[in-house]
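Participant: structural data only, the sequence is not supplied:
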């Protein structure tokens, strides 16, 4: 099949690093192609609809008309000095006004993105279906799919209330109206958890239209066969140490601050306990505050900070851990690190939140020494290849129901 994969999120830039959403995009595109299907990727920062997300690097590359990779895109204002100047300028604007301006630009973005989708569809029809990762305020893809008569499979990760975790919403009533319209017009919706499905059903959508596919893992990359010996040696972790590890960007919803309460008690109980913290960019206030608090607690000898690492290096860092932790999670989300920990057959400690309890079972996949069970679960249910195959089945069912191919306007 020919698939148009759309990411209409205006905040995602070429070369974006880290984050579960980038992993989700790359792996799904890779799995669609691995299963023998042609995928055209359209994001918000390109002049062509023929981009692809590289599997080997973090860089979003672009294929020119000849099929060769075009040169890398550079933002001339992306240097540290320009970035600091931009931040100072932005900080002078009151927060409420900043949010309103941002949301207004997000709405305006639909006009330009709609034209870009139309240009791609005119040049490259027919597509069998469009797959879009929905983002707040974005309705251009929905309009284009309806105009051109192409089935739309919508990936839905969270309600608009998720925005409360970042900067909030400036135009909440409009955001809610757009969200309702887009999900109603989609031919099928892929929700990342049963909690999200319940939210969508509460908007009046028929249950059979909503399909739950939790996030997944690349079983080849995240394998128990990966060695963590080099990482343990690099950070002075001995065979007698019990290494508790975390992978993430130190975002507010990751809840790493909870370790400030746990670590003093745990290290007093077990002097060979060590914490390996993977992620966190230098200069990130939450990351820097966390390290400062560790120092103030006198726990520097018990913590190792790997900082931000390349995605291809994450498996060996997880391999260095004995126990992997998810300190906190939202009620609705499906953290990719959950499945990566499970793929590495690690003992996993996670919070009792509804979405995670759909995947983890206490005493079987989420406590010590049960990593092998966790690996078996992701092999059977939660690989990206399985998710891609299930999505294709959903698309085929939608196409069969519509009984028609793409139509020009």
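Facilitator: Great, that's in hand. All of these numbers come straight from a predicted model, not from anything done at the bench.

Participant: please make it C-alpha for all contacts and neighbour counts, starting now.
Facilitator: OK.

Participant: in a helix, that's where residue 211 is, yeah?
Facilitator: No: per DSSP: H, G, I helix; E, B strand; the rest coil, residue 211 lies outside any helix segment and is strand.

Participant: and the gap between it and residue 225?
Facilitator: As judged by Cα to Cα, to the nearest Å, residue 211 and residue 225 stand 33 Å apart.

Participant: between these two, which is the more surrounded one?
Facilitator: Higher neighbour count among residue 211 and residue 225: residue 211, with 19 against 12, using other Cα atoms under 10 Å.

Participant: from residue 189, how far out is that one?
Facilitator: Distance from residue 211 to residue 189, by Cα to Cα: 6 Å.

Participant: residue 178 too?
Facilitator: 15 Å.

Participant: do residue 236 as well
Facilitator: Residue 236 is 47 Å from residue 189, by Cα to Cα.

Participant: show me which of those two is the more surrounded one.
Facilitator: Taking neighbours as other Cα under 10 Å, residue 236 and residue 189 compare with residue 189 leading, 28 against 11.

Participant: check which helices and strands the helix or strand where the more buried one lies is in contact with.
Facilitator: Assigned by DSSP states H and E, residue 189 falls within strand 188-191. Counting contacts by 3 or more Cα pairs under 8 Å, 6 or more residues apart in numbering; DSSP states H and E, strand 188-191 packs against strand 152-156, strand 210-212, helix 384-402.

Participant: and the strands in this protein?
Facilitator: Here the chain has its strands, by DSSP state E, at 2-7, 38-42, 51-53, 60-62, 129-133, 152-156, 188-191, 210-212, 242-247, 273-278, 303-307, 323-325, 347-349.

Participant: here's the one I want to compare it with:
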């Protein structure tokens, strides 16, 4: 078949579709291309999705994802493309990884692949249940550790496992880099062990334990990779002894627990939220009862648990954790990286923002609690002739809905969708803005808002006028009319009114922004965050709050 008559269908599951489009342009320059989002297919049943895909009549079916190394269900994706009638199926990720097979070959191999993956999944689940029981017993029977003089420098193993699509960059990567860099500046020796790359972190500082994208279900995938990661961590701890295990808590992981027992050193847990709660409400993982046991094991085994907010401290208390183990340690910001006059003028030129226009910016995930739908409604409530334009940086579940609301309101010309950007680009984009927006909304199930948004502290450090929701820690950090304008969560009208007020007063923007930056420098840096962790280790080793 002539290449010019080929039809390519690109299904974007996650990540940035640009890499996939560039690859297709290079390899199939003359073929026609139709892009389909996952949301167009998710409204159908499983059989309905296949029927809808077949109606697209693709010669080549391409599925774009964040990272193939962490993408479970690849056999099912290949089979889906083949059942859609494509002669060739291609999986491609945001890092240039490509997997390409013929439709006939996929269907011929599918029964054997699914059988092998099912057996591997069953083995991982059985092995995990057995080892979990052993670890639960070991924690109950462990002896009190002997106090030792605090070493100088403190050797810390920083463990990060089970990322989700999109987390190599974003708030998680910001937090990881912020803590590691600050702790290193304070004199600690950090050995970073992860099963994925971390945006912004020099790869020479990272011990990478490669995952395997095998698992017939989400839980089986996580359990299998927990076994792989934990074994790798034990080998690395034996090779490079440490004084402290610092684990960024993740779904279905016990690596920190096992390493702490083996090395006989304390485990500190960075607990950004309950994976059980997330598994029930946001990111369905299955096997919730088993996940509950994993979570209890981590909370019980940890000598100190660092939570990002007072709300999360109360949640952990309700889980039965003693108060003396819990330390509130909010997120922070690197005020040397995020500051005024860091490239905003050039960025405004690149974005086509006029000298008399006011630019209001949002950086974050288009997800359930970031308030992007409220923001879209507020944009449409503003007078059509006002001088405000909007820069929306990020992607996620509600991206299409936001674009639809903006189109329906006739505000496409005022709104710039930047998509995913590299984190090192974020300071200049924030500096390009006159107003920064944090329109978070309450959690859907009515739970208290437990987050500590990293972007909030980055906004503060930029010295710009901020509009934010009066919600959870946001309302604790920001003071209405002093360093920000606070609105009722979910109120598009209040958000629109606050934006208009800041648009009309440069003096107000500058006064609020200067106060916000002062507060960030005084109370919300990553160095202060890391110092709290080091102080807890020192007090623990000196016996002030018990080493057992």
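Facilitator: Structure's in. What do you need? All values derive from a computational prediction rather than experimental measurement.

Participant: residues in the second structure aligned with the strand holding residue 189 of the first structure?
Facilitator: Taken onto the second structure by TM-score structural alignment, strand 188-191 of the first structure occupies residues 304-307 there.

Participant: after superposition, how close is that stretch to the first structure?
Facilitator: With mean Cα distance after the TM-score superposition for the first structure, stretch 304-307 of the second structure departs from the first structure by a mean of 0.6 Å once superposed.

Participant: can you give the contact residues for that stretch?
Facilitator: Taking contacts as Cα atoms under 8 Å, 6 or more residues apart in numbering, the residues outside stretch 304-307 of the second structure that touch it are 267-273, 299, 313, 325-330, 536.

Participant: mind doing that once more with 7 Å?
Facilitator: Stretch 304-307 of the second structure has contacts (Cα atoms under 7 Å, 6 or more residues apart in numbering) with 268, 269, 270, 271, 272, 313, 325, 326, 327, 328, 329.

Participant: residue 322 of the second structure corresponds to which position in the first structure?
Facilitator: In the first structure, residue 322 of the second structure lands on residue 206 (TM-score structural alignment).

Participant: and that match, how far from residue 196 of the first structure?
Facilitator: 14 Å.

Participant: higher neighbour count, those two?
Facilitator: residue 196 (23 against 11).

Participant: give the contact list for that one.
Facilitator: Contacts of residue 196 of the first structure (Cα under 7 Å, 6+ apart): 158, 332.

Participant: which parts of the top helix by length along the first structure are buried?
Facilitator: As assigned by DSSP state H, the longest helix anywhere in the first structure is helix 95-124. The neighbour-count check on helix 95-124 of the first structure (16 or more other Cα atoms under 10 Å) flags 98-99, 103, 106-107, 109-110, 113-114, 116-118, 120-121 as buried.

Participant: quick one: residue 62 of the second structure from residue 364 of the second structure, how far?
Facilitator: Taking Cα to Cα, one finds residue 62 of the second structure at 27 Å from residue 364 of the second structure.

Participant: of those two, which one has the most company?
Facilitator: residue 62 (27 against 21).

Participant: for residue 154 of the first structure, what are its contacts?
Facilitator: The neighbours of residue 154 of the first structure, taking Cα under 7 Å, 6+ apart as the test, are 131, 132, 133, 134, 186, 188, 189, 190.

Participant: what ranges does the stretch 51-200 of the second structure have for its helices?
Facilitator: Assigned by DSSP state H, counting those that start in this stretch, the helices in the stretch 51-200 of the second structure fall at 74-83, 103-141, 171-185.

Participant: helices along the stretch 401-548 of the second structure, start to end?
Facilitator: Using DSSP H, counting those that start in this stretch, the helices of the stretch 401-548 of the second structure run over 426-432, 454-461, 472-477, 492-504, 506-523, 526-541.

Participant: and among these, the most buried is which?
Facilitator: Scoring the helices of the stretch 401-548 of the second structure by mean neighbour count under mean count of other Cα atoms under 10 Å gives helix 454-461 as the most buried, with a mean of 25.

Participant: what range in the first structure does that helix sit on?
Facilitator: Aligned by TM-score structural alignment, helix 454-461 of the second structure falls on residues 336-343 of the first structure.

Participant: name the surrounding residues that touch the matching stretch.
Facilitator: 20, 215, 216, 217, 219, 222, 223, 324, 371, 374, 375, 378.

Participant: can you rerun that using 8 Å?
Facilitator: 20, 23-24, 215-219, 222-224, 247-248, 318, 324, 326, 347-348, 365, 371, 374-375, 378-379, 382.

Participant: what does stretch 407-418 of the second structure give?
Facilitator: With Cα under 8 Å, 6+ apart, stretch 407-418 of the second structure has contacts from 379, 380, 384, 388, 389, 390, 391, 392, 393, 394, 406.

Participant: mind checking the end-to-end distance for it?
Facilitator: Using Cα to Cα, the two ends of stretch 407-418 of the second structure sit 16 Å apart.

Participant: tell me, it lands on which residues of the first structure?
Facilitator: With TM-score structural alignment as the criterion, stretch 407-418 of the second structure aligns to 295-306.

Participant: burial of residue 80 of the second structure, as a residue count?
Facilitator: 23.

Participant: tell me the contacts of it?
Facilitator: residue 50.

Participant: next one: residue 36 of the second structure
Facilitator: Neighbours of residue 36 of the second structure in contact, by Cα under 8 Å, 6+ apart: 9, 10, 11, 12.

Participant: farthest pair in those residues?
Facilitator: Maximum pairwise distance in the contacts of residue 36 of the second structure, criterion Cα to Cα, is 9.8 Å, between 9 and 12.

Participant: what lines up with residue 283 of the second structure in the first structure?
Facilitator: So, by TM-score structural alignment, residue 283 of the second structure is matched to residue 167.

Participant: list the contacts of its match.
Facilitator: residue 99.

Participant: cool, and residue 162 of the second structure?
Facilitator: 195, 222, 225, 226, 250, 251, 252, 253 are the contacts of residue 162 of the second structure under Cα under 8 Å, 6+ apart.
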